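S.K.: here is a sequence together with a model predicted from it:
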Amino acid sequence: MAANAQAPDEDLMLAYAAGDMQAFETLYLRHEAGLHRFVRRLLGAPLAAQADEVFQDTWARIIAARATFAPRGAAWRTWAFTIAHNAAMDRLRVGGREVSLEHGFDSGEPLDWLASQLDAQHPSAEDEAYWRAAGRQLVQCLEALPAPQRAAFLLHHEDGATVEELAQRLGLPFETAKSRLRYALQKLRGCMAQYLEPLGSPA
């Protein structure tokens, strides 16, 4: 396990395909939180109760594809997030009626993104409650996006995908991928701007 800890994801996947279960365990532990968070945010509140099932489906697909995995310039993480995206979109197309009321972000990092995107100054420590509320508002804004735009935003934000990578992963023309991301960012800015306006107001 210690030797696996520093191994690249791609090497771990190839080792797992060759029968090394410890390599798979390392890979799973390394990416469990990120993939689950991505799936949960992509599904949104209406299907949040199904996030665990889609997360498990994602890993089942990864396992099923182990024999055919072959790095071709793309990182394992890119490959895995594409599988997670496809599993989530399959569930969104099917639809569902389960709704979860628990839909907060688990950490402050989305708020760092929000502040930078809106050119807002990060508030002082005593304003932490305000920013937690902003996080809840951001979740609602994300869930209001059409699923294709939400997927583009999350792939870009969660996995750092460029527009070129978005187009490749989603099987879209470059301009279509670019437009989806642009519209998603515009809608998020518009949705959040009124909420964050007091940050720029005089004291």
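M.R.: Right, received. Where do you want to start?
S.K.: hey, let's count contacts and neighbours off CA atoms from now on
M.R.: OK.
S.K.: for this structure, which residue occupies the most central location?
M.R.: Against the mean C-alpha coordinate of the chain, by Cα atoms, centre = their mean, the closest residue is Phe38 at 3.0 Å.
S.K.: and the comparison structure, right after this:
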Amino acid sequence: MPSVSLDNADTAASNDAPVPDDHLMLAYASGDRAAFDTLYARHESGLYRFVRRLMGVRLSSEVDEVFQETWERIIKARASFSPERASWRTWAFTIAHNLAMDRLRLSGREVSFYAHDEDGDGLEAGMLFSRGVLRSEAASHPSTEDIAFWRAAGRRLLACLDELPDEQRAAFLLQQEEGFTIEAMSLSLDVGFETVRSRLRYGLQKLRACMERYLTALGRTA
């Protein structure tokens, strides 16, 4: 594995551009602790949100533990990281995905409906609803009078996500929230391309059915 220091990474990057994740991880593997601190600050909230939504309400008490275990795995595996195989972000989210899925399998998780607001991020989830379920830019800049609608839609979407089979929920979150392509998911999760595409298709069909009244309110067909 090539040795990269954070100073070298900074030199390679422009003065205004942030140091790429891959460079930071290589620098950390070479002993630069500050590089890890930068990675953690950059991805802490995204990884935590992904783990929390993937595990759902039933396992909410285990989210913190899985989140911490994810970073422990990243630290322990730092010497094995290779950007030629996968980007740091793909690599890290795959670790989080696998740990969360292991917990879900061990728990014998039953599908249930839970209406929840996740500490008020219904509006954030409403934006996800617009992108992932509607595939529309309608909610990119909501007016003041629309905020209540999108917040309610977001709370409903979080509940609908909790009803999805684990694999379909994971595929949806990786694509819609984290920007993974089908090809990236197939390679990183070691699952066939068509299998990933099927998970996304069926997951979206179920989400549209679950969100039907909000789609109807927007004049959309599910």
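M.R.: Nice, I can see it. As the structure is a computational prediction, the values presented were derived from the model and not from experiment.
S.K.: hmm, back to that, next one: the residue nearest to the centre of the first structure from Tyr16 of the first structure, what distance?
M.R.: Counting by Cα to Cα, to the nearest Å, the gap between Phe38 of the first structure and Tyr16 of the first structure amounts to 24 Å.
S.K.: need the contact partners of whichever strand or helix holds Ser116 of the first structure.
M.R.: Element membership of Ser116 of the first structure [criterion: DSSP states H and E] is helix 109-117. Residues outside helix 109-117 of the first structure that contact it (Cα atoms under 8 Å, 6 or more residues apart in numbering): 121-122, 131, 134-135, 189.
S.K.: burial check on the counterpart of Ala87 of the first structure in the second structure, number of neighbours?
M.R.: Under the alignment (TM-score structural alignment), Ala87 of the first structure maps onto Leu99 of the second structure. Neighbours of Leu99 of the second structure under the rule other Cα atoms under 10 Å: 17.
S.K.: ok, Leu99 of the second structure - contacts?
M.R.: Neighbouring residues of Leu99 of the second structure by Cα under 8 Å, 6+ apart: 66, 69-70.
S.K.: any idea how far the equivalent of the residue nearest to the centre of the first structure over in the second structure lies from Tyr214 of the second structure?
M.R.: Alignment note: Phe38 of the first structure maps to Phe50 in the second structure; criterion TM-score structural alignment. Distance, Phe50 of the second structure to Tyr214 of the second structure, by Cα to Cα: 24 Å.
S.K.: and if you look at Leu204 of the second structure?
M.R.: 15 Å.
S.K.: can you give me the helices for the first structure?
M.R.: In the first structure, helices defined by DSSP state H lie at 2-5, 9-17, 21-43, 51-64, 76-94, 109-117, 128-144, 147-159, 163-170, 174-196, listed in chain order.
S.K.: just so I know, which of those helices lies nearest His103 of the first structure?
M.R.: Nearest of the helices of the first structure to His103 of the first structure, taken as Cα to Cα: helix 128-144 at 7.0 Å.
S.K.: who touches that closest one?
M.R.: 41, 44-45, 103-105, 110-111, 123, 150, 188, 191-192, 195-196.
S.K.: what does Val139 of the first structure correspond to in the second structure?
M.R.: Under TM-score structural alignment, Val139 of the first structure pairs with Leu158 in the second structure.
S.K.: got it, and Arg77 of the first structure?
M.R.: By TM-score structural alignment, Arg77 of the first structure lines up with Arg89.
S.K.: contact partners for its match?
M.R.: So Arg89 of the second structure contacts Asp21 (Cα under 8 Å, 6+ apart).
S.K.: over to Gln121 of the first structure?
M.R.: Going by Cα under 8 Å, 6+ apart, Gln121 of the first structure touches 115, 199.
S.K.: any idea how far it lies from Arg189 of the first structure?
M.R.: Separation of Gln121 of the first structure from Arg189 of the first structure (Cα to Cα) stands at 15 Å.
S.K.: what do you get for Leu29 of the first structure?
M.R.: 34 Å.
S.K.: who has more neighbours out of these two?
M.R.: For Leu29 of the first structure versus Arg189, the count of surrounding residues by other Cα under 10 Å is larger for Arg189: 17 against 10.
S.K.: my guess is the residue nearest to the centre of the first structure contacts Glu158. True?
M.R.: Yes - applying Cα atoms under 8 Å as the test, Phe38 of the first structure and Glu158 come out as touching, 6.8 Å apart.
S.K.: give me the common contacts of those two.
M.R.: Counting by Cα under 8 Å, 6+ apart, nothing touches both Phe38 of the first structure and Glu158.
S.K.: in the second structure, what residue corresponds to Phe24 of the first structure?
M.R.: With TM-score structural alignment as the criterion, Phe24 of the first structure matches Phe36.
S.K.: I figured its match hits Asp22, correct?
M.R.: No - counting by Cα under 8 Å, Phe36 of the second structure stays clear of Asp22, with 10.9 Å between them.
S.K.: thinking again about what came up before, closest to Val99 of the first structure among the contacts of helix 109-117 of the first structure?
M.R.: Of the contacts of helix 109-117 of the first structure, the one sitting nearest to Val99 of the first structure (Cα to Cα) turns out to be Gly135, at 19.2 Å.
S.K.: okay, now that closest one: neighbour count?
M.R.: 23.
S.K.: likewise Ala115 of the first structure?
M.R.: 16.
S.K.: go on, Asp121 of the second structure?
M.R.: Neighbour count for Asp121 of the second structure, taken as other Cα under 10 Å: 14.
S.K.: how about Met25 of the second structure?
M.R.: Residues near Met25 of the second structure, counting by other Cα under 10 Å: 28.
S.K.: understood, closing this out.
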